[in-house]
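# Sequence and predicted structure, then a few things I'm wondering about:
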Amino acid sequence: MSLALVCMSHSPLLEFGEPPADVREAVDNAFADARDFVKEFDPTLVVSFAPDHYNGFFYELMPPFCIGYAAHAVGDYDTQSGPLDVPADRAEALAQHVLDQDIDMAISRRMEIDHGAVQPLEILFGGIDDRPVIPIFVNGVARPFTSMRRVRLMGEAVGSHLRELSERVLVIGSGGLSHDPPVPQWASATPAQRDMLLNGRHPTAAARAARQQRVIDTAMQFARGEAGIKDLNPQWDERFLDICGSGDLSSCDALTPDAMATDAGNSAHEVRTWLAAFAALGAAGPYEVTARFYRPIPEYIAGFGVMTARGSQ
């Protein structure tokens, strides 16, 4: 058994936003370093913690966590669509182990994933079916949220199973950091928005394009300082990255949903994927961060981070 980790921000604006050339170069270099790290590690199995943005999970049924026994990418924001190579038997064994650790884990035999899960696979492997992948959905947009302590314990339960496998396992956490994109909130949503939040599966091409254009337009306004969304919070982001790198994740237990939204934006809850991934890595023993990148990038509406780490075993 050996474990490695890549955590990275994602953004639907990677191919649509236009940050300064030096910022784009820095992001590309961070991605290239992560690819080199993964190529050297050469994983035989990938476990991906990722959120969803009302493309696969909706308020008709919104679990805090869910393991996919099969998964299909919806292809939003020009990301790759189609099936992932999910080893159903290993996904089932993982789900049973997590349940046996007293963590309530939902399962899906027909999971749908969006850019949040797809972008890291495209960036690191060039596609969604290059390696066997077990996808784990972590709710990062829809209230109510489970506690960060519970997220940490879930990640530890996943890691306690992975450490027993005769595999080279790459754990991915996708999301964050501080950001507040124009995702509707149930409490303030219009009737039409609530219909989408309740079950907006498989929209028409025109409806998806209109929804995506709203995000692109907001990013352009935000970069000009004109959008009515919360500012990025580099200090909050850097503190969170420090915690991830420290090996002691328990201080995240004190982060509450209200404080996270106030300090870092409504979609800062996506850092739950990072917490779960680092907790899974830490469950196998001490780890070492091998690379850390961070930039606040308004054009992506994100405090944008990339970290890689290796377990000691």
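Done, it's in.

# going forward, measure contacts between C-alpha atoms and count neighbours the same way
OK.

# buried ones in stretch 137-154?
Neighbour-count burial for stretch 137-154, with 16 or more other CA atoms under 10 Å as criterion, is recorded at 137-143, 145-154.

# Tell me which entries of those residues lie within strands.
Secondary structure assignment (DSSP state E) places Phe137, Val138 from these within strands.

# Out of the buried residues of stretch 137-154, name the ones that lie in helices.
With helices defined by DSSP state H, the entries of these inside them are Met148, Arg149, Arg150, Val151, Arg152, Leu153, Met154.

# Report the contact partners of the first one.
Contact analysis of Met148 by CA atoms under 8 Å, 6 or more residues apart in numbering lists Cys252, Asp253, Ala254, Leu255, Thr256, Arg272.

# how far away is the spatially most central residue of the chain from Ala223?
Most central in the chain under CA atoms, centre = their mean is Ser174, positioned 2.5 Å from the mean C-alpha point. With distances defined as CA to CA, to the nearest Å, the gap from Ser174 to Ala223 amounts to 23 Å.

# okay, now the one to match up with it:
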Amino acid sequence: MINQENTSQNGQGYLACVPHVPLVTVQGRQANRDFWEVYDERVREFKEFDPELVIVFGGDHYDGIHLNLMPQFVVGQIATALNDCGGYPGRLDIPRDVASAAAAHLVERDFDVATSYAMEVDHGFSNVLHHFLGELDAKPVLPVHINTIADPRPTFRRCRQIGAEIGRFARTLNKRVAFLGSGGLSHQTDFIFPQYDTAPTDVVRDYIVSGGKRGTLSREKWMADIGTGMDKLSGQLLDGSFHASWINEDWDKEFLTALTGGDLTVFDTWTDADVLKAAGYGGSEIRQWIAAVAAAQEFDDRSTLTVDFYSPNTTLAVGVGIVHAR
């Protein structure tokens, strides 16, 4: 917990950054007991904290947002979660007054955010919300989408800045606010979620542009194929026949050290090209963590971040970390 005293300036806050990799759902908990023990402790604290609002920073994987229009930031006004691999379907309880005020606050401060009144989110949001909330509509939620899937992605500096501004907005609410950062550390995703110019076939390219509204690949088939691939990958990871060579332990630890060092401006000089080279396309998801931490720190600058868990040696095919603030 960040601040235990409710004041007239702002309420209490809580922060947790966790992975959303589909394999946490595909695999049984016994495969990674140490990870789940720490995760469950964060959930226990979250429920004890009992937030009045949850602000979650997540991303999409060509399920709800496609290349026909790829915004860098979206503040959801009305949203539904899809039934994708690793995700949990259902409607999010987004308080309209808070969501519209958040978007207006950002625009008035020169953040040209997009808004959506028909937002569809996938496991990049629903996986984390499910584990913390149970039912997706159990708590009021404000979803903030950050593009980490497609070129060009927002700078790490801009992710820090928008996170901090959302934290300032949250201060005006005088509520107990939980900030959740949803994503993995180093991992490779470009063979699953290609760029426009690297799509292996015209069929895949048509899908990632249109989301199944043209061409022969429907969204249902896209999501089903990913589910089949994840089941296969999980089996290979569990039986030891596949090793996720793309995990970069040194880079993961460098990132975690920088994230918890107290000065997020260190990320202002980080480049997309360097992160892609060192941590894979999945490593782009650190943007969600940077934004969430920036929001929590601006909400209460007394927050202290702790790395609760890190391992490059799980069966989840990502560098797995858990960070929280109290």
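Looks like it came in fine. Only a predicted model underlies this, so the values are computations on that prediction, with no experimental measurement involved.

# what's the helix ranked longest in the first structure packed up against?
For the first structure, the helix with the greatest residue count under DSSP H is helix 21-41. When contacts are defined as 3 or more CA pairs under 8 Å, 6 or more residues apart in numbering; DSSP states H and E, helix 21-41 of the first structure sits against helix 115-125, strand 287-297, strand 302-311.

# Can you name the next helix or strand after it?
Tracing the chain past helix 21-41 of the first structure, the next element assigned as helix or strand by DSSP states H and E is strand 45-50.

# List the contacts of Gln72 of the second structure.
Taking CA under 8 Å, 6+ apart as the criterion, Gln72 of the second structure is in contact with Val113, His145, Ile146, Asn147, Arg153, Pro154.

# Can you give me the separation between the counterpart of it in the first structure and Ile243 of the first structure?
Gln72 of the second structure maps onto Pro64 in the first structure when the alignment is built from TM-score structural alignment. Note on Pro64 of the first structure: its distance to Ile243 of the first structure, by CA to CA, is 22 Å.

# Over to Gly285 of the first structure?
To Ile243 of the first structure, Gly285 of the first structure is 16 Å away according to CA to CA.

# The residue mapped onto Asp102 of the first structure from the second structure - how many residues pack around it?
Following TM-score structural alignment, the counterpart assigned to Asp102 of the first structure within the second structure is Asp110. Around Asp110 of the second structure there are 9 other residues, counting by other CA atoms under 10 Å.

# In contact with the aligned partner of Val56 of the second structure in the first structure, which residues?
If you follow Val56 of the second structure across to the first structure using TM-score structural alignment, you land on Ser48. Taking CA under 8 Å, 6+ apart as the criterion, Ser48 of the first structure is in contact with Ala117, Val133, Ile134, Pro135, Ile136, Val171, Ile172, Gly173, Ser174.

# returning to that earlier point: can you list the buried residues in the longest helix of the first structure?
For helix 21-41 of the first structure, the buried set under the neighbour-count rule, 16+ other CA under 10 Å, comprises Val27, Ala30, Phe31, Asp33, Ala34, Arg35, Phe37, Val38, Phe41.

# Could I get the contacting residues of the first one?
Contacts for Val27 of the first structure were tallied using CA under 8 Å, 6+ apart; there are none.

# For Arg149 of the first structure, see how far away it is.
Applying CA to CA, one obtains 31 Å for the distance of Val27 of the first structure from Arg149 of the first structure.

# could you say what helices and strands the longest helix along the second structure packs with?
Of all segments of type helix in the second structure, defined using DSSP H, the longest is helix 219-239. Here helix 219-239 of the second structure is seen to pack against helix 23-26 when contacts are counted using 3+ CA pairs under 8 Å, 6+ apart.
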